[in-house]
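Chemist: Predicted model follows, preceded by the sequence.
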Amino acid sequence: MEQPPGFVAQGEYGKMCHLRKSLYGLKQSPRAWFGKFSEVIQEFGMNKSKVDHSVFYRQSANETRKMEAKPYSTPMIPNVHLTKDDGDPFDNPERHKRLVGKLNYLTVTRPDIAYAVSIVSQFMSAPTVKHWAALEQILCYLKRAPGLGILYTNHRHAQIECFTDADWAGSKADRRSTTGFCVFVGGNLVS
């Protein structure tokens, strides 16, 4: 970069300026900004994704301490009925709520765990050790099948199909019903 007219000091001709930060509108400005942003966000404990370098995440593998556990083949043990009075209260209800929230978010792309997560989310106000064990089983199932998800294929139609089901007072504690539904668009599950 050459010195602007009128800025050149007497006897200092032929010298250049060194630009210390990027200027708005330059081709490299976004890259420089993202480099600085990456440094700052990583100082706060975030990690950069190896797949997409614009995605940052906070490592939470120690949230449950179950990463070394044996993987399960199902997200929930069949014919197990959880109730609100299932044993001793869990010692950290906030941790339970955080994990249920994370799993609830994950059901958007993993419908195979949606039923199990809906069952354990019914006990967020007063979780017990048995409810926590059910959450750990979901995590162990996810460890076994990390690549499963929703697969969309082109069936060459946009037909909408909806299905619903209810268990008609299936809860033994308060006789409430549990209802579920699924919506297919073009033969692909969307909800």
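Modeler: Alright, I've got the coordinates.

Chemist: When you work out contacts or count neighbours from here on, use the C-alpha atoms and nothing else.
Modeler: Fine.

Chemist: Quick one: neighbours of Leu142, just the number.
Modeler: Using other C-alpha atoms under 10 Å, Leu142 has 20 neighbouring residues.

Chemist: What strand or helix carries it?
Modeler: Using DSSP states H and E, Leu142 maps to helix 129-144.

Chemist: Look up the closest residue to Leu135, ignoring the ones flanking it.
Modeler: Of all residues not flanking Leu135 in the chain, Val120 sits nearest, at 6.9 Å (C-alpha to C-alpha, 6 or more residues apart in numbering).

Chemist: Check what contacts the helix or strand just after the helix holding Leu142 and list those residues.
Modeler: Scanning forward in sequence from helix 129-144 by DSSP H and E, the next helix or strand is strand 160-166. Residues from elsewhere that reach strand 160-166 (C-alpha atoms under 8 Å, 6 or more residues apart in numbering): 177-187.

Chemist: Please compare the first structure with the one that follows:
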Amino acid sequence: MSLPDGYPPQPVGKVCHLKRSLYGLKQASRQWNTYFCGKLVAFGFQQSAHDHCLFLKHTPSSFLALVIYVDDVLITGSNLTDIIDVNDYLDRLFTIKDLGPAKYFLGVEIVRTDTGTYLHQRKYILDILTDMGLLGCKPTHTHFPPGLKLQGQSGSPLPEPDKYRRLVGRLLYLNMTRPDITFSVQQLSQFMNSPCSSHWDASVHLLRYLKGCPSQGLFYVVDTSLHLTAYYDADWASCPTTRRSVTGFCIFLGSSLLSWKTKKQTTVSRSSAEAEYRALSTTVCEILWLSYLADDFHVSIPKPIPLLCDNQAALHIVANPVFHERTKHLEIDCHIVRDQYKAGMVSPQKIGSTMQLADLFTKALGPGIFSTLLSKLGLLELHRCPT
């Protein structure tokens, strides 16, 4: 390591004696990231401006992509020889361990078939159930009781709130491959400060749902089309405490689910049309980000991208923004939707309420409609956990 400014140069053959580990220093992670990224750039990789963990290398005959998480690296490419060259280069620098084809990465299990790639977190789910003592519990068919709306201070305070916080933290990481629990985890995460018995009961209900489908995960088809399709929805004034609306969206690449989110809106909407329009703005921003990533991969996304919703008023505002009584309370940045519509990036379209997949991300549904919409997300389950 280099000595900080102000220290005299040391004689040749001398080393610095550290009083604490490098991993304990505040700047250790920043310095490691700077050094590692510099070595990748020196090898010819380009760091994506839209995802700083992604590094790409394009040549006339091949393509390489590299994703890093601290010191864990996932490499893919069109030429096996180029991947081996990258491994050799990193091994000379850091003495790495090559684990071969990816099967387990940061808790995500990867299964490859001739028809596509399957991502799931079955082991992670079973570990959670084991730690909570619920491995033998009775499964449920929905992630939340139908119509449930959690509130703060509903029930007696938990004597061990840290147990609830650890559980929700693990469930947040599970969202990576389980879009079906996104809404319930978002609801549970609002009460980390002072959880009550009702919040704990809801989290146990979610674990019972996971018990019934631990191996469910995302399936990405090999021969899928490159067309993006987005569904968005908003549950107007659904929060009983703040009366803020909940935004939910999901975006498909062909038939494969690519991106999804559930988030409470930052301001109170005065009408359902305003809530839907804010959800539309959030979805458009996500679509723009995905299109930028596609450009990094040199992939052309057909435009305009369909935006499917079940609110006719929001579509009218996009096409003809003269409904002053409904739009005067919207922030200026929400009109990014109008700009992208005029540029031909997105095409908002009306669909029936029963076909709105984004309902899964905005409210607690009954078993029938929940199963129907969930079957359309393209999730796959290899086998169920024995009861």
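Modeler: Thanks, I have the structure now. Every value quoted in this text rests on a predicted model; they were computed, and no experiment measured them.

Chemist: How close are the two chains, by TM-score?
Modeler: Remark: TM-score between the superposed chains equals 0.66 [TM-score structural alignment, normalised by the length of structure 1]; 142 aligned residues with a C-alpha RMSD of 2.8 Å.

Chemist: can you name the two of the contacts of strand 160-166 of structure 1 that are farthest apart?
Modeler: Ser177 and Gly186 (29.8 Å; C-alpha to C-alpha).

Chemist: Who has more neighbours out of these two?
Modeler: Remark: of Ser177 of structure 1 and Gly186, Gly186 carries more neighbours, 17 against 13, as counted by other C-alpha under 10 Å.

Chemist: In structure 2, what residue corresponds to that one?
Modeler: Mapped onto structure 2 by TM-score structural alignment, Gly186 of structure 1 lines up with Gly254.

Chemist: Can you give me the distance of that match to Thr117 of structure 2?
Modeler: Using C-alpha to C-alpha, to the nearest Å, Gly254 of structure 2 is found at 14 Å from Thr117 of structure 2.

Chemist: do the same with Pro195 of structure 2
Modeler: In terms of C-alpha to C-alpha, Pro195 of structure 2 sits 38 Å off from Thr117 of structure 2.

Chemist: And for Gly152 of structure 2?
Modeler: In terms of C-alpha to C-alpha, Gly152 of structure 2 sits 41 Å off from Thr117 of structure 2.

Chemist: got it, and Val108 of structure 2?
Modeler: With C-alpha to C-alpha as the criterion, Val108 of structure 2 and Thr117 of structure 2 are 12 Å apart.

Chemist: the more surrounded of those two?
Modeler: Val108 (19 against 14).

Chemist: Surely the more buried one is in contact with Ile125?
Modeler: No. Using C-alpha atoms under 8 Å, Val108 of structure 2 is not in contact with Ile125, being 10.6 Å away.

Chemist: the helices in structure 1, which residues?
Modeler: Listed in chain order, the helices of structure 1 (DSSP state H) span 29-43, 93-106, 114-120, 129-144.

Chemist: that older thread, among the contacts of strand 160-166 of structure 1, which are located in strands?
Modeler: Members of those lying in strands (criterion: DSSP state E): 179-185.

Chemist: Matching Thr74 of structure 1 against structure 2, which residue comes up?
Modeler: Counting by TM-score structural alignment, the partner of Thr74 of structure 1 is Thr142.
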